[in-house]
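# Provided below for reference: sequence and predicted model.
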Amino acid sequence: MSTNDAKLLSQTNQGLYVGQAPPLWMSVLKGFILTLCCLMVVGPFVMVISTSLADPVQIGQGGGLVLWPQNPTLDAYRAILGGGKVTRALMVSVMITVGGTALSLVLTTMLAYALSRRDMIGGRVILMIVLLTMFFSPGMIPVYLTVKEFGLLDSLLSLVLPVAVSAFNVIVMRAFFMELPSELTEAARIDGAGEWRTFISIVLPLSKPIIAAIGLFYAVNYWNVFFSAVLYITDDSKRPIQLILREYLVNGSQMGVSDMDIAGEVLPPQPSLQMATLVVSLIPIAAVYPFLQKHFTKGMLTGAVKG
């Protein structure tokens, strides 16, 4: 190798050295872009929370939106959580989310475990049927007619049963079950454990990460149910919180004393009530993330290794 070639190779290696610090202007530019992105994401949340806590005078001066409350007050939250439409809708959403998530996890784990068993009779056929549902949707009208024929219209079950099992979640959980050591289930059978005992005592305790991740998926979907509620629910007492948000935030309906159990009291400003309703609709499902975060990444990555 000539001297020039050696110098060129040395310069190339130096330029590709992983530990080489980037230029200062590049670090500044990255920091500016990340800060701008964070402000674009966090800014609206801060404004929503601030407006819900602001007093009537500051809201009037700010034209309806407040960036930072000077005299924070919880009057808007007391009004919407003291009873009435918002409180009732929150309870309905909690019932749908808790009950629907529990039912979906039970059905999904049992189906995924059955499909993960290589000795299951007809397992390949059932798996193909599950996969077909991911690519071919029956459409809105057939689903509506099915719900109607089963007498589920204007029932909370209409928001749960049609979407109780997700084919995607079944496939992900099946992949996780297939990666569990087969020696464990074989040892359980040698000790006399049946399929149910093996599933409950061996498989489920080892599957907490994927159960937490899939449960989070189901919970978010049930909490945010909207279009199905528009189609199937007509009783005001059974409407979830998402329909209340549409009524007051999207359609611009005014919150009156008749919508809340605060007869004889002065209502906070409408912007404050609307933003408070939006905040209470976000807090319950957002509060679940910190508790499931440690399981979420592990469960999804492990379940996505094999198909």
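Perfect, I can see it now. Residues are numbered from 1 along each chain as shown.
# When you work out contacts or count neighbours from here on, use the C-alpha atoms and nothing else.
Noted.
# what's the burial count for Ile214?
Counted with other Cα atoms under 10 Å, residues neighbouring Ile214 total 25.
# does it belong to a helix or a strand, and which?
Secondary structure assignment for Ile214, by DSSP states H and E: helix 208-223.
# who touches the helix or strand that that helix is followed by?
Scanning forward in sequence from helix 208-223, with DSSP H and E defining helices and strands, the next element found is helix 227-232. Residues outside helix 227-232 that contact it (Cα atoms under 8 Å, 6 or more residues apart in numbering): Tyr144, Leu152, Leu153, Asp154, Ser155, Ser158, Leu159, Arg239, Pro240, Leu243.
# Would you double-check that the last one falls in a strand?
Think Leu243. No - counting by DSSP: H, G, I helix; E, B strand; the rest coil, Leu243 falls outside a strand, being helix.
# can you pull the contacts of the nearest residue in space to it that is not next to it in sequence?
Once flanking residues are discounted, Leu243 sits nearest to Phe226: 6.5 Å by Cα to Cα, 6 or more residues apart in numbering. Each residue near Phe226 by Cα under 8 Å, 6+ apart is listed here: Pro240, Gln242, Leu243.
# Ile214 too?
With the criterion set at Cα under 8 Å, 6+ apart, Ile214 makes contact with Leu105, Asn169, Met173.
# Which of the three states applies to Thr73?
Each residue gets one of three states, and Thr73 gets coil by three-state DSSP.
# what about the closest residue to it other than its chain neighbours, how many neighbours?
Beyond its immediate neighbours in the sequence, the residue positioned closest to Thr73 (Cα to Cα, 6+ apart) is Leu53, lying 5.1 Å away. Counted with other Cα under 10 Å, the neighbours of Leu53 add up to 25.
# Show only the entries of the contacts of helix 227-232 found in helices.
Among the contacts of helix 227-232, the members falling in helices (DSSP state H) are Tyr144, Leu243.
# Got a ChimeraX select line for the buried ones in the contacts of helix 227-232?
Written as a ChimeraX command, the selection of buried residues from the contacts of helix 227-232, which uses 16 or more other Cα atoms under 10 Å, is:
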select :144,152,153,154,155,158,159,239,240,243
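# could you redo the contacts of helix 227-232 as a markdown table and give each row distance to Asn71?
As requested, those are arranged in a markdown table below (distance: Cα to Cα, whole Å):
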| residue | distance to Asn71 |
| --- | --- |
| Tyr144 | 49 |
| Leu152 | 48 |
| Leu153 | 46 |
| Asp154 | 43 |
| Ser155 | 43 |
| Ser158 | 44 |
| Leu159 | 41 |
| Arg239 | 34 |
| Pro240 | 32 |
| Leu243 | 31 |
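# ok, second structure coming up, stack it against the first:
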Amino acid sequence: MKRKKLHISSNRIFDLVNYTLLFFMAAAVLYPLYFVVIASFSDPNAIYAGEVIFLPKKVSFEGYQMLFDEQLLWSGYWNTIRYTVIGTLINVVLTVCAAYALSRRKLPGRKGLTLFVTFTMFFNGGLISTYLLVQKMGMINSMWAVIFPVAVGPWNLIVARSFFETTVPEELHEVACIDGCSEIRAFISVILPVSKAIVAIMVLFYAVSHWNSYFNAMLYLTDEELYPLQLVLRNLLIQTDMTAMSTSGDMTSLAQQQRIADQIKYGVIIISSVPVLAMYPFVQKYFAQGVTIGAIKG
């Protein structure tokens, strides 16, 4: 009985220590996010004075007002949604089709193709050659310059290939062909219905990548009306900082401009993150599956 009580007591202590550590770890991750939210509509002077800790102080929406008054913000939102939807559709179709082909052992040159895909993860033609290629294809200053250069992600392709190799047996494809299905029909009617998990994972990974992307747009787009949200926000932050630095007058005015600029930075984080954060709870289970699939031997 004493040993049993001692065992129960040690389990309780272990659980208590575990929960305590997890609580502090969660607080260390969540509090900075929470602080950004309350700081985005708190008075900048209160933030600088250290008064904003758990609750907003002297609520001020001046930063959000300046952001929403920017017309390019709305065109940037529309462009990002457009690039994300179209780009993700192209990404998923190409990645899933290529991954399934590479997962079939009867594919001629399968190992060589897989090695070629893996090689591109570590080596590429470089920025100048990529830019010249995009220019020669006539895609400069068009939405395709943002989408086509990243049409297939090598890492995502390998993850999807691992899923098909370990989850979809060769026999399933053979049975479909025996029943009279063509290769395309077998893939669409038989393979895809049992591969919803990897499709959802690819949609999540590619959509988040497109939503956060700005570098390709900065390289290939010259028309501000085509800028995605992230590039619009980046330029707005730079413009705000330059305005604060170039403000003439007394130090009080300069400090006020800098505080407004900081409030705008908090607002930019919220505006750019809310859509992705709102989407995450609906795909959380697929995200966890993606981590597991990526760990499978390829």
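Perfect, thanks for sending it. Worth saying up front: this structure is predicted, and the values here are computed from it rather than measured.
# Identify, from the contacts of Phe226 of the first structure, the entry nearest to Asp119 of the first structure.
Ranking these by separation from Asp119 of the first structure, with Cα to Cα as the measure, puts Pro240 on top at 43.1 Å.
# Distance check, the equivalent of the closest one over in the second structure against Ile147 of the second structure.
Using TM-score structural alignment as the criterion, the counterpart of Pro240 of the first structure in the second structure is Pro228. Distance of Pro228 of the second structure to Ile147 of the second structure, computed by Cα to Cα, to the nearest Å: 12 Å.
# and for these two, which residues touch both?
Taking Cα under 8 Å, 6+ apart as the contact rule, Pro228 of the second structure and Ile147 both touch Tyr83.
# For the residue positioned nearest the centre of the first structure, give me its contacts.
In the first structure, the C-alpha closest to the average C-alpha coordinate belongs to Val220, at a distance of 2.6 Å (Cα atoms, centre = their mean). The contact partners of Val220 of the first structure, by Cα under 8 Å, 6+ apart, come to Thr97, Ile285.
# separation between the counterpart of it in the second structure and Gln284 of the second structure?
Counting by TM-score structural alignment, Val220 of the first structure corresponds to Val208 in the second structure. Applying Cα to Cα, the value for Val208 of the second structure to Gln284 of the second structure is 13 Å.
# go on, Ser253 of the second structure?
Noted for Ser253 of the second structure: a distance of 46 Å to Gln284 of the second structure, by Cα to Cα.
# what secondary structure does the residue mapped onto Ile188 of the second structure from the first structure sit in?
For Ile188 of the second structure, the equivalent position in the first structure is taken to be Ile200, counting by TM-score structural alignment. When the structure is split into helix, strand and coil by three-state DSSP, Ile200 of the first structure lands in helix.
# my read: Ile270 of the second structure touches Val37, true?
Yes - here Ile270 of the second structure lies in contact with Val37, judged by Cα atoms under 8 Å, at a distance of 6.8 Å.
# looking at the first structure, where would I find the counterpart of stretch 143-150 of the second structure?
The alignment places stretch 143-150 of the second structure over residues 156-163 of the first structure (TM-score structural alignment).
# Please state the offset of that stretch from the chain centre?
Relative to its chain's centre, stretch 156-163 of the first structure lies at 17 Å (Cα atoms, centre = their mean, to the nearest Å).
# cool, stretch 205-219 of the first structure as well?
Offset of stretch 205-219 of the first structure from its chain centre (Cα atoms, centre = their mean): 12 Å.
# Would you mark the buried spots in that stretch?
Along stretch 205-219 of the first structure, the positions that meet the burial threshold by neighbour count (16+ other Cα under 10 Å) are Ser207, Pro209, Ile210, Ile211, Ala212, Ala213, Ile214, Gly215, Leu216, Tyr218, Ala219.
# what do you get for stretch 96-106 of the first structure?
Of the residues in stretch 96-106 of the first structure, Ile96, Thr97, Gly100, Thr101, Ala102, Leu103, Ser104, Leu105 count as buried by neighbour count, 16+ other Cα under 10 Å.
# what range in the second structure matches that stretch?
When stretch 96-106 of the first structure is compared against the second structure (TM-score structural alignment), it corresponds to residues 83-93.
# average offset between that stretch and the first structure?
Once the two structures are superposed, the average separation between stretch 83-93 of the second structure and the matching residues of the first structure is 0.8 Å (mean Cα distance after the TM-score superposition for the first structure).
# Quote the end-to-end distance of stretch 147-164 of the first structure.
By Cα to Cα, the extent of stretch 147-164 of the first structure from end to end equals 13 Å.
# List the contacts of it.
96, 100, 103-104, 107, 143, 222, 225, 228-229, 232-235, 238.
# chain center to the helix or strand containing Gln11 of the first structure, what's the gap?
Using DSSP H and E, Gln11 of the first structure sits in helix 3-15. Per Cα atoms, centre = their mean, the displacement of helix 3-15 of the first structure from the mean C-alpha position of its chain is 52 Å.
# Then stretch 259-272 of the second structure?
20 Å.
# How many neighbouring residues does the aligned partner of Pro138 of the first structure in the second structure have?
Counting by TM-score structural alignment, Pro138 of the first structure corresponds to Gly125 in the second structure. In terms of burial, Gly125 of the second structure registers 9 neighbours under the definition other Cα under 10 Å.
# check which helix or strand covers Gly125 of the second structure.
When elements are defined using DSSP H and E, Gly125 of the second structure is found to belong to no helix and no strand.
# What's the separation between it and Leu132 of the second structure?
Taken as Cα to Cα, the spacing of Gly125 of the second structure relative to Leu132 of the second structure amounts to 11 Å.
# hmm, back to that, could you dump the buried residues of stretch 96-106 of the first structure into JSON lines and include secondary structure and distance to Gln11 of the first structure?
Putting those into JSON lines (DSSP: H, G, I helix; E, B strand; the rest coil; distance: Cα to Cα, whole Å) gives the following:
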{"residue": "Ile96", "secondary structure": "helix", "distance to Gln11 of the first structure": "64"}
{"residue": "Thr97", "secondary structure": "helix", "distance to Gln11 of the first structure": "60"}
{"residue": "Gly100", "secondary structure": "helix", "distance to Gln11 of the first structure": "62"}
{"residue": "Thr101", "secondary structure": "helix", "distance to Gln11 of the first structure": "59"}
{"residue": "Ala102", "secondary structure": "helix", "distance to Gln11 of the first structure": "61"}
{"residue": "Leu103", "secondary structure": "helix", "distance to Gln11 of the first structure": "62"}
{"residue": "Ser104", "secondary structure": "helix", "distance to Gln11 of the first structure": "59"}
{"residue": "Leu105", "secondary structure": "helix", "distance to Gln11 of the first structure": "58"}
